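K.L.:
Next come a sequence and a model predicted from it.
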Amino acid sequence: MNRIGKKTAYSKLVKHADSLTNLKSFHEDDIKESITVARSYTLLLYGKKQMDTLDELRYIMATMTDKYASMLPQTVDAFQQHVLRAKYQTRIWCRSHIPNQELIEPVGHGWSACDDGGITQTLFTQPSAPVEVRDLTHFYCTDKDCLSARKCPCLLAGLECIDACSCTD
């Protein structure tokens, strides 16, 4: 989450500890409950606890503010994949005292199988935004080569560059 640091995260957690008590069982809860409590915490981090979804927050930030795409919250789909990976890792850490623990398969928990037998992160399973919306949200890039996600918001969002991008000149 861009520009939300550890200090902010900790202070929000302490301030709203009563409403975030389910975080203590994050690794044990079912996926739906884990996503719900993680979403609540994320909305608090962005200062929008009255909203229901990250897509709603993303829309408001994209249309009402002049934020770069990298500063927008994740889509619901990308957030869910992140929560699945965090839940998987937290489960391992919370059971680290158990010798020879039985691990669950990472594939399907925010990870995908590679052709070479390894695994890779599943960043999202749906498009980040419709192509028509990207001009409104500053998704178009200014990177002449579009080689780096740091310089190309389109790549960072998992989208193809459009005519407005400088790389298509």
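P.N.:
Cool, the structure landed. These numbers come from a predicted model, not from an experiment. Numbering: from 1, shown residues only.
K.L.:
alpha carbons only for contacts and neighbour counts from here, please
P.N.:
Fine.
K.L.:
Can you check which helix is longest in this structure?
P.N.:
helix 76-94 (DSSP state H).
K.L.:
what residue is smack in the middle of the chain?
P.N.:
In the chain, the residue lying closest to the centroid (CA atoms, centre = their mean) is Phe79, at 3.6 Å.
K.L.:
Contacts only, for that residue.
P.N.:
If you count contacts by CA atoms under 8 Å, 6 or more residues apart in numbering, Phe79 has none.
K.L.:
switch to 10 Å and redo it
P.N.:
With CA atoms under 10 Å, 6 or more residues apart in numbering as the criterion, the residues that contact Phe79 are 35, 38-39, 42, 54, 73, 85, 110, 123-124.
K.L.:
Assign Ser112 to helix, strand or coil.
P.N.:
Counting by DSSP: H, G, I helix; E, B strand; the rest coil, the backbone at Ser112 sits in strand.
K.L.:
And Pro51, how far from Ser40?
P.N.:
That one is not Pro; residue 51 is Met. 9 Å (CA to CA, to the nearest Å).
K.L.:
Check it against this one:
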Amino acid sequence: MICIFKHSQIWDLRGMYQQTSSIAFQAFTCQLYARNTKIVGANSLRYHMFCAKKGQIESGQLPPCEDSLMQHTLRANYQAAIWRRSLENLPDVPAPSAGHGWELDDGGSLKIRWMAGLPAPDVVLNLISCTCRRTCRPSDCSCILNGLKCTVVCKLQGCSNMVQDDAIVAQDANDSDGDSDD
């Protein structure tokens, strides 16, 4: 059985998430998804669950990746720290965009920082494809659901979610112009 008290000790009372606590929090998350597992890394458990189901598992059934879990943890800890300070006069509150899981967009509005890195290595991202027939809709398209653009591997070509990178087209044109048998 999971001991919530044991895992509650990873939070800093000042609202600062300690980087050394990442392993403990991942272990807790792994226990939530696979009760009797000895796996303590979120990415390792994702891989193990994916392999156990032979790839026939929806992304929503997997635990979050380590990067996404870290960003969520930073936001949750920041919010809890705000609540802990709610009765203080003039509390010292750091900006949420200062490493607490949020960022400022171009207009200066606060938005959630879902991940700090790529969702997967480029090699893997190029393998993901959808099987949409008429149109790619957010509710059905596996590419959109995973926050990716459709690629040439997808069944439906020319959808509104396709990569529109003029730089790639220009590079391909330059490569073919330079081909000669001198």
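P.N.:
Arrived safely, thanks for sending. Not measured: the values here are computed from a predicted model.
K.L.:
re earlier: just the contacts of Phe79 of the first structure now: which is nearest Cys146 of the first structure?
P.N.:
For the contacts of Phe79 of the first structure, the residue nearest Cys146 of the first structure by CA to CA is Leu123; the value is 19.1 Å.
K.L.:
What lines up with the closest one in the second structure?
P.N.:
Counting by TM-score structural alignment, Leu123 of the first structure lines up with Trp114 in the second structure.
K.L.:
How many neighbouring residues does the aligned partner of Ser166 of the first structure in the second structure have?
P.N.:
Matched by TM-score structural alignment, Ser166 of the first structure corresponds to Lys155 in the second structure. Using other CA atoms under 10 Å, Lys155 of the second structure has 15 neighbouring residues.
K.L.:
Equivalent analysis for Trp93 of the first structure, please.
P.N.:
12.
K.L.:
show me what contacts the match of Leu123 of the first structure?
P.N.:
Per CA under 10 Å, 6+ apart, neighbours of Trp114 of the second structure: 67-72, 101-103.
K.L.:
I'd like to know how far Leu123 of the first structure sits from Glu56 of the first structure.
P.N.:
The gap separating Leu123 of the first structure from Glu56 of the first structure is 20 Å, by CA to CA.
K.L.:
before we move on, what about Met64 of the first structure?
P.N.:
Distance from Met64 of the first structure to Glu56 of the first structure, by CA to CA: 12 Å.
K.L.:
Looking only at neighbour counts, state which of these two leads.
P.N.:
Shown here are Met64 of the first structure and Glu56; by other CA under 10 Å, Glu56 has more neighbours (14 against 10).
K.L.:
Map that one across to the second structure for me.
P.N.:
So Glu56 of the first structure corresponds to Ser44, using TM-score structural alignment.
K.L.:
and that match, that one's in a helix?
P.N.:
Yes - counting by three-state DSSP, Ser44 of the second structure is part of a helix.
K.L.:
Thought Glu66 was touching it, still the case?
P.N.:
Yes - contact criterion CA atoms under 10 Å: Ser44 of the second structure and Glu66 qualify, at 9.4 Å.
K.L.:
Show me what Val133 of the first structure aligns to in the second structure.
P.N.:
Under the alignment (TM-score structural alignment), Val133 of the first structure pairs with Val124 of the second structure.
K.L.:
Using the three-state scheme, assign its match.
P.N.:
Assignment for Val124 of the second structure (three-state DSSP): helix.
K.L.:
Count the residues that sit near it.
P.N.:
Number of residues near Val124 of the second structure (other CA under 10 Å) recorded here: 9.
K.L.:
and it, how far is that from Tyr33 of the second structure?
P.N.:
From Val124 of the second structure to Tyr33 of the second structure the distance is 23 Å (CA to CA).
K.L.:
do Ile128 of the second structure as well
P.N.:
For Ile128 of the second structure, the distance to Tyr33 of the second structure - CA to CA - is 24 Å.
K.L.:
Start from the N-terminal end of the first structure and give the helices.
P.N.:
6-15, 31-45, 54-64, 76-94, 153-156.
K.L.:
tell me the most buried of those?
P.N.:
Mean neighbour count (mean count of other CA atoms under 10 Å) peaks for helix 153-156 among the helices of the first structure, with a mean of 21.
K.L.:
compared with the second structure, how much does it deviate?
P.N.:
Taken over the aligned residues, the distance from helix 153-156 of the first structure to the second structure averages 2.8 Å (mean CA distance after the TM-score superposition for the first structure).
K.L.:
Brilliant, that's me finished.
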